[in-house]
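Q: Based on what follows, work out the 3D shape:
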Amino acid sequence: MHRILVRSGIALGGAALAAVGALATAGPANAAWSDCPAGSLCAYLGTNGSGDPGTVSGDNNNLLQYNKFNNAESLYNHGNSCNVRIFSGLNKTGSSYVLDRGYTNPTLAGTVYWHNVASNDWCV
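A: Below is the predicted model of the structure:
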């Protein structure tokens, strides 16, 4: 009987260590919209603002040079006072839409901006 209890204890102890090990290696929680700095347009590699934001401020003619805009799946306009126009083409060309200040676009899927936020223009 004693051997059975010892073996059970070893098995339970091993399971507990495996569970603790899994918790210890878990990654950090995803970034939130609130991680976008004030005054910035933020692009995320995941939908709903998941992942660390890529940030820009001011007008930009080539956002595709930045990985997070070149592969953007969601956006947040955390501008201080302006709406921002997003373009699918470089140098403010192609399709465009206005992302109002304080608003998000939780998914760019199914749009020309999916993995292609090419340029932007503030205060439109």
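Q: okay, CA-based contacts and neighbour counts for the rest of this
A: Noted.
Q: May I have the residues that are in contact with the most centrally placed residue in the chain?
A: When Cα atoms, centre = their mean is applied to the chain, the residue found nearest the centroid is Tyr44 (2.9 Å). With contact set as Cα atoms under 8 Å, 6 or more residues apart in numbering, Tyr44 has these partners: Ser50, Gly51, Asp52, Pro53, Gly54, Lys68, Phe69, Ala72, Glu73, Ser74, Leu75.
Q: to compare against the first, here's another:
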Amino acid sequence: MNMTRKLAAVAGGVALTGGLLVGTAGSAGASPVTPQAAADCPSGYFCVWSGQNYTGHRQQVAGKNADLTKYSVFLSFKSWYNHGASCNFKWYSGKNYSGSSGIIPKGYKKSDSVSHYMKSNTWSC
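A: All right, here's what the predicted structure looks like:
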């Protein structure tokens, strides 16, 4: 599947909006490999899981991140949840906010059998 189609699948059916959340520096963390649920994603974070149905290795980010490639799960994930406090999550196919992009609305979560990836992010309010 080409990159544009993969990224379109991440944001499937989601409208684009403008604006960015600026201020706090990006941060990321990982949890151990255990069965989980979308509800395990902390408030204020965007979380991805390596497996379907919010299973496998989880990683999460808050703030802007110019390079998500240092966090392995962002290069191949099958479940995601935007548990952002008040904003939509904006992903990019390239590092440093480049390439294709899309918006995942606050509260949106999805799990499927296709592997997705993203390489940088901001927040859109």
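Q: After alignment, which residue of structure 2 pairs with the residue nearest to the centre of structure 1?
A: Counting by TM-score structural alignment, Tyr44 of structure 1 corresponds to Trp49 in structure 2.
Q: Now do the contacts for the nearest residue to its match once chain neighbours are set aside.
A: With Cα to Cα, 6 or more residues apart in numbering as the criterion, Trp49 of structure 2 has its nearest non-adjacent residue at 4.3 Å, and that residue is Arg58. Contacts for Arg58 of structure 2 (Cα under 8 Å, 6+ apart) come out as Ala30, Ser31, Pro32, Val33, Cys47, Val48, Trp49, Ser50, Val73.
Q: if I look at Arg58 of structure 2, how far off is Ser79 of structure 2?
A: The gap separating Arg58 of structure 2 from Ser79 of structure 2 is 9 Å, by Cα to Cα, to the nearest Å.
Q: where do the contact lists of these two overlap?
A: Shared contacts of Arg58 of structure 2 and Ser79, counting by Cα under 8 Å, 6+ apart, come down to Val48, Trp49, Ser50.
Q: quick one on the thing from earlier: which one in structure 1 is aligned with the residue nearest to Trp49 of structure 2?
A: Using TM-score structural alignment, Arg58 of structure 2 pairs with Pro53 in structure 1.
Q: quick one on the thing from earlier: roughly how far does the residue nearest to Trp49 of structure 2 sit from Ser43 of structure 2?
A: From Arg58 of structure 2 to Ser43 of structure 2 the distance is 15 Å (Cα to Cα).
Q: In which helix or strand does the closest residue to Ser86 of structure 2 other than its chain neighbours reside?
A: In space, not counting the residues next to it along the chain, Ser86 of structure 2 is nearest to Lys106; the distance is 6.8 Å by Cα to Cα, 6+ apart. Here Lys106 of structure 2, judged by DSSP states H and E, is contained in no helix and no strand.
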